[in-house]
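> Provided below are the primary sequence and the corresponding predicted coordinates.
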Amino acid sequence: MHPPEVRARARHLYLAGATVAEAARAVGVSYPTVRHWCKVRPEPKQQGTALRCFRCRPDVDNPTDSGQYAYLLGLYLGDGHLVTTVRVPVLRIFCADAWPGLIDACEEAMKSVLAASVQRVHRQGCVAVQSYGRHWPCLLPQHGPGKKHERPIVLAEWQREIVAAQPGDFLRGLFHSDGCRFSNRVTVRGKEYVYPRYMFTNESTDIMGLCQWALDQLGIAWKMNRRNSLSVARRDAVAALDCHVGPKS
């Protein structure tokens, strides 16, 4: 079975004026298959579902609000889980009860990205913000069996383009899930100093690398204080990150 993005790309080329043969060569799929994709009218239900997914719509390659997608991707890589073994895939992102503003922002991002219904399932100490949708796997191809830190996490090229354009929103999602902003206290020669600091903790070296890359995109200084923990502590760096992340609410 060919990935949905390949089918969408072939249809996009065909609707843009390419012949079936040209579209087939461009995506590396057989002529009969591409002809079926381009010539056979989809069932109304399939068409309606696909129209909600910016990766499967034949006329759109990127989300309307790339910032919301970048934010949701950051949340998913931190505290998200995509179940694909059920009849309809379900995306769940776990948010602590202490941050009602974060719960609202997560729900808004899900609705913006896939225009799907969103539910809140209350659990002990947290809320699972969840949404059922057949096209979540198209939008979050990092899903897979097992824990994220036990398997490779690599962004698709189209995802890297979105994050490169919206690194601040991506970082906001990462820090809202697996990070924090707090007041650090140090004592020097008997005098106590208090200054704000960001910490991001994640067991996946791949996800940590994505956080580092996004910070580099914004020119924000960071350092690793442990193998799984990143710190942003310089005054100018904290001020710069405040413009994109800020404290949780």
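The structure has been received and is ready for your questions. All figures in this text were calculated on a predicted structure; none of them were measured in a lab.
> rest of the way, CA atoms for contacts and neighbours
OK.
> quick check: what element follows the helix or strand encompassing Glu107 along the chain?
For Glu107, the host element (DSSP states H and E) is helix 100-114. Toward the C-terminus, helix 100-114 is succeeded by strand 119-123 as the next helix or strand (DSSP H and E).
> also compute the angle for that next one relative to helix 100-114, please.
140 degrees (axes from the mean of the first three to the mean of the last three Cα atoms, to 10 degrees).
> what helices and strands are in contact with strand 119-123?
With contacts taken as 3 or more Cα pairs under 8 Å, 6 or more residues apart in numbering; DSSP states H and E, strand 119-123 sits against strand 126-132.
> okay, pairing it with this:
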Amino acid sequence: MTDIEFSYCKVCKNRGIKYPLGVICKISQDKPQFKQDCMHYEFDNEEYQTLKNNCRKYYSGLNEKGNSLGRRVNINTITYEQTHISDRSQSKLGSRLPLSMEFKRSATHYLFSHIIPSLFFIIGIPYYFKNKMNDDIIKILVIVSVIFFIGIMIWAAKQVIFNKPKIILDNKGIRIDGKDLIIWRDVLMTQIKTKHEQFTHEYLCISQISTTQNIEVNIQNLNVMGWQLGHYIETYKMKYQKL
């Protein structure tokens, strides 16, 4: 059974359990055989909310003082915040929502992580050794440093030009690093996880109906803020989930 089919069955009123088959259809008393859509599907909102609340309780349960159904949970140096959006903002965003959105590593990431440190390197090395070595060696160091810097510049330019999307949102679902699609129907809950350590790092956490294994994606260096990404995800989910 695919994730698409399992996300139907797990929140369907006609689901059942039969050993050793696992999840079955109560109507056929067998493993589901449909493709994409099921004519007997009846959405079980109570079960859906139970799964969602259990997921929220899991994160809140890690913090003894936390609100079991709260949107924001603090656990030592980690904050979990459930993505949400107001009806007004959802209506405003939804009216001009593109068919797809791509989020990539920002050019600023390459600037601060590679280009600026390299610039300090090519300036600092010759300056440090200028009174300790003869002029010929200093010239060689300068040439090597400049070649090194040009190489870093070319590499960074290629990364920016051929920068592949880290996260893609569209009418079908979420695609991460070009891998398998997570359909909107299978998205149970999304949260922004923030680690407050020496440096702050943000992660997108995706909980699914079809599996208990959550997905975490580092979004620290993307060209979008965590709360903005949360708004976009909620808007796409509300528009295309169709449970």
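It's in. Just so we're clear, the structure is a prediction, and the values are computed from it rather than from any experiment.
> overlay the chains and give the TM-score.
Comparison of the two superposed chains (TM-score structural alignment, normalised by the length of the second structure) gives a TM-score of 0.22, and 97 aligned residues with a Cα RMSD of 6.1 Å.
> residues of the helix holding Glu107 of the first structure that come out buried?
102-103, 106-107, 109-110, 112-114 (16 or more other Cα atoms under 10 Å).
> got it, and stretch 25-41 of the first structure?
The neighbour-count check on stretch 25-41 of the first structure (16+ other Cα under 10 Å) flags 29, 34-35, 37-38 as buried.
> what about the strands in the second structure?
Along the second structure, the segments classed as strands by DSSP state E run 15-18, 22-25, 72-75, 78-82, 100-103, 167-170, 173-176, 181-183, 187-196, 200-208, 215-218.
> oh, that last question was meant for the first structure, not what I typed.
Along the first structure, counting by DSSP E, strands occupy 80-83, 90-96, 119-123, 126-132, 179-188, 191-201, 223-226, 229-232.
> could you give me the buried positions within the longest one?
Buried residues in strand 191-201 of the first structure, counted by 16+ other Cα under 10 Å: 197-201.
> longest helix in the second structure, please.
Longest helix of the second structure, by residue count under DSSP state H: helix 135-161.
> what packs against that helix?
Using 3+ Cα pairs under 8 Å, 6+ apart: helix 135-161 of the second structure touches helix 107-110, helix 116-129.
> show me which residues of the first one are buried.
When you say that, I think you mean helix 107-110 of the second structure. 107, 109-110.
> export those residues as JSON lines, with columns for distance to Pro117 of the second structure.
Below are the buried residues of helix 107-110 of the second structure laid out as JSON lines (distance: Cα to Cα, whole Å):
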{"residue": "Ala107", "distance to Pro117 of the second structure": "15"}
{"residue": "His109", "distance to Pro117 of the second structure": "12"}
{"residue": "Tyr110", "distance to Pro117 of the second structure": "10"}
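> looking at those, which is nearest Lys193 of the second structure?
Taking Cα to Cα as the measure, Lys193 of the second structure sits nearest to His109 out of these, at 19.9 Å.
> related to what we said a few turns ago, to Val160 of the second structure, which of the strands of the second structure lies closest?
So among those, strand 100-103 is nearest, using Cα to Cα, at 12.7 Å.
> and that closest one, what other elements does it pack with?
With contacts taken as 3+ Cα pairs under 8 Å, 6+ apart, strand 100-103 of the second structure sits against strand 167-170.
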